[in-house]
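S.K.: no sequence for this one, just the structure:
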């Protein structure tokens, strides 16, 4: 099957793989998790949020795979790009990631090895190490972001008004 795609540029193949992976058959939550029902709407909402978060993360993971990126690495690179050209210390990066983890130094190590992030000594405090995204890292991040956008991972089947409402409800849910 891959032989059909050998003449395509890597970015085209990545987009095709991502789009293919992200095609999902829509079904109700009860069908997806094979249950008869829930004790309350509150319980259903909680399970629905957890199930949807898992589904989105799985789809994002599959979409980022051709770029040799994990969602956590993507998140760190996105944070560094947001501060570019400024540098950030590990503690500041860790405070901004979506999933809190003590794994941030290892994630950064992998990104440094790939030459997507660089380390330097802070000009303010020589004891502190700071990170910044490299030009190569920016290019990979841009390609991966484009693939995620084109796959419509987060907005499948929702209008702009529905997405606005969803965002408002999720903000309210988190308090």
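M.R.: Received, thanks. All of these numbers come straight from a predicted model, not from anything done at the bench. Residues are numbered from 1 along each chain as shown.
S.K.: could you use CA atoms for every contact and neighbour count after this?
M.R.: OK.
S.K.: tell me the buried residues in the strand or helix carrying residue 112?
M.R.: Per DSSP states H and E: residue 112 is located in helix 104-113. Residues of helix 104-113 classed as buried: 104, 108, 111, 112 (neighbour count, 16 or more other C-alpha atoms under 10 Å).
S.K.: over to stretch 59-75?
M.R.: By neighbour count on 16+ other C-alpha under 10 Å, the buried set for stretch 59-75 is 59-67, 69-75.
S.K.: just want the most central residue of the protein.
M.R.: Nearest to the geometric centre of the chain sits residue 71, at 4.1 Å (C-alpha atoms, centre = their mean).
S.K.: ok, now how distant is the residue lying closest to that one once chain neighbours are set aside from residue 166?
M.R.: Nearest residue to residue 71, sequence neighbours excluded (C-alpha to C-alpha, 6 or more residues apart in numbering): residue 61, at 5.9 Å. Counting by C-alpha to C-alpha, to the nearest Å, the gap from residue 61 to residue 166 is 22 Å.
S.K.: if we can go back for a sec, my read: the residue nearest to the centre of the chain touches residue 63, true?
M.R.: No: at 9.5 Å, residue 71 and residue 63 do not qualify as touching, with contact defined as C-alpha atoms under 8 Å.
S.K.: quick one: contacts of stretch 130-138?
M.R.: By C-alpha atoms under 8 Å, 6 or more residues apart in numbering, the surrounding residues in contact with stretch 130-138 are 77, 80-81, 84-90, 115-122.
S.K.: structure two is appended below for comparative analysis:
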């Protein structure tokens, strides 16, 4: 039984994930944006202008958050997103990213990219593929 090695590996994954999130969070804080807000902006950019509901945003988030509505409200206050009633279902709200949101996201992506740049040479292409494969295998995919 490899349970000790298993838990040691899981611990490394968790610690590394939190470390990356914390570091990225510090970079985003300079712009007054939280990591979940950044995640929502990236999801909206991926929609290429097509509206999406709060529920759909929640399903796509890296860290599932129960307060997506509050995250969207904060982005609305900053004029980075738009919210309007869905024409086919008045109980749903359609969310889109604004031009200002796209401009801000470009700056944020550059900042986050700078953080990741310093580590990109640490693993070879083959090692990166192996790491991704092993993580998927661990998850049973």
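M.R.: Yes, it's here. Fair warning: this is a prediction, and the values are worked out from it, not measured in the lab.
S.K.: so what number do they get for TM-score?
M.R.: For this chain pair, the superposition-based TM-score is 0.89 by TM-score structural alignment, normalised by the length of the second structure; 137 aligned residues with a C-alpha RMSD of 1.6 Å.
S.K.: on that earlier part again, restrict the contacts of stretch 130-138 of the first structure to the buried ones and give me that as a ChimeraX selection.
M.R.: Per 16+ other C-alpha under 10 Å, the buried members of those correspond to this ChimeraX selection:
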select :77,80,81,87,88,89,116,117,118,119
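S.K.: aligned counterpart of residue 43 of the first structure in the second structure, please.
M.R.: Using TM-score structural alignment as the criterion, the counterpart of residue 43 of the first structure in the second structure is residue 7.
S.K.: look at that match and give its secondary structure.
M.R.: Under DSSP: H, G, I helix; E, B strand; the rest coil, residue 7 of the second structure falls in the helix class.
S.K.: from residue 35 of the second structure, how far off is it?
M.R.: Look at residue 7 of the second structure and residue 35 of the second structure: by C-alpha to C-alpha, they are 27 Å apart.
S.K.: re earlier: tell me which of the contacts of stretch 130-138 of the first structure fall in helices.
M.R.: Among the contacts of stretch 130-138 of the first structure, the members falling in helices (DSSP state H) are 77, 80, 81, 90.
S.K.: wait, the last one touches residue 104, no?
M.R.: Yes: distance between residue 90 of the first structure and residue 104: 7.1 Å, which falls inside the contact criterion (C-alpha under 8 Å).
S.K.: matching residues in the second structure for stretch 116-131 of the first structure?
M.R.: Aligning stretch 116-131 of the first structure against the second structure (TM-score structural alignment) gives residues 80-95.
S.K.: then stretch 76-96 of the first structure?
M.R.: Taking TM-score structural alignment, stretch 76-96 of the first structure hits residues 40-60 over in the second structure.
S.K.: that stretch: how far from the chain's middle?
M.R.: Offset of stretch 40-60 of the second structure from its chain centre (C-alpha atoms, centre = their mean, to the nearest Å): 11 Å.
S.K.: for stretch 99-110 of the second structure, same thing?
M.R.: Computed by C-alpha atoms, centre = their mean, the chain-centroid distance of stretch 99-110 of the second structure equals 14 Å.
S.K.: do stretch 30-43 of the second structure as well
M.R.: Stretch 30-43 of the second structure sits 8 Å away from the centroid of its parent chain (C-alpha atoms, centre = their mean).
S.K.: returning to that earlier point: which one in the second structure is aligned with the residue nearest to residue 71 of the first structure?
M.R.: When the second structure is aligned by TM-score structural alignment, residue 61 of the first structure is paired with residue 25.
S.K.: ok, its match to residue 66 of the second structure distance?
M.R.: 19 Å.
S.K.: likewise for residue 16 of the second structure?
M.R.: For residue 16 of the second structure, the distance to residue 66 of the second structure (C-alpha to C-alpha) stands at 24 Å.
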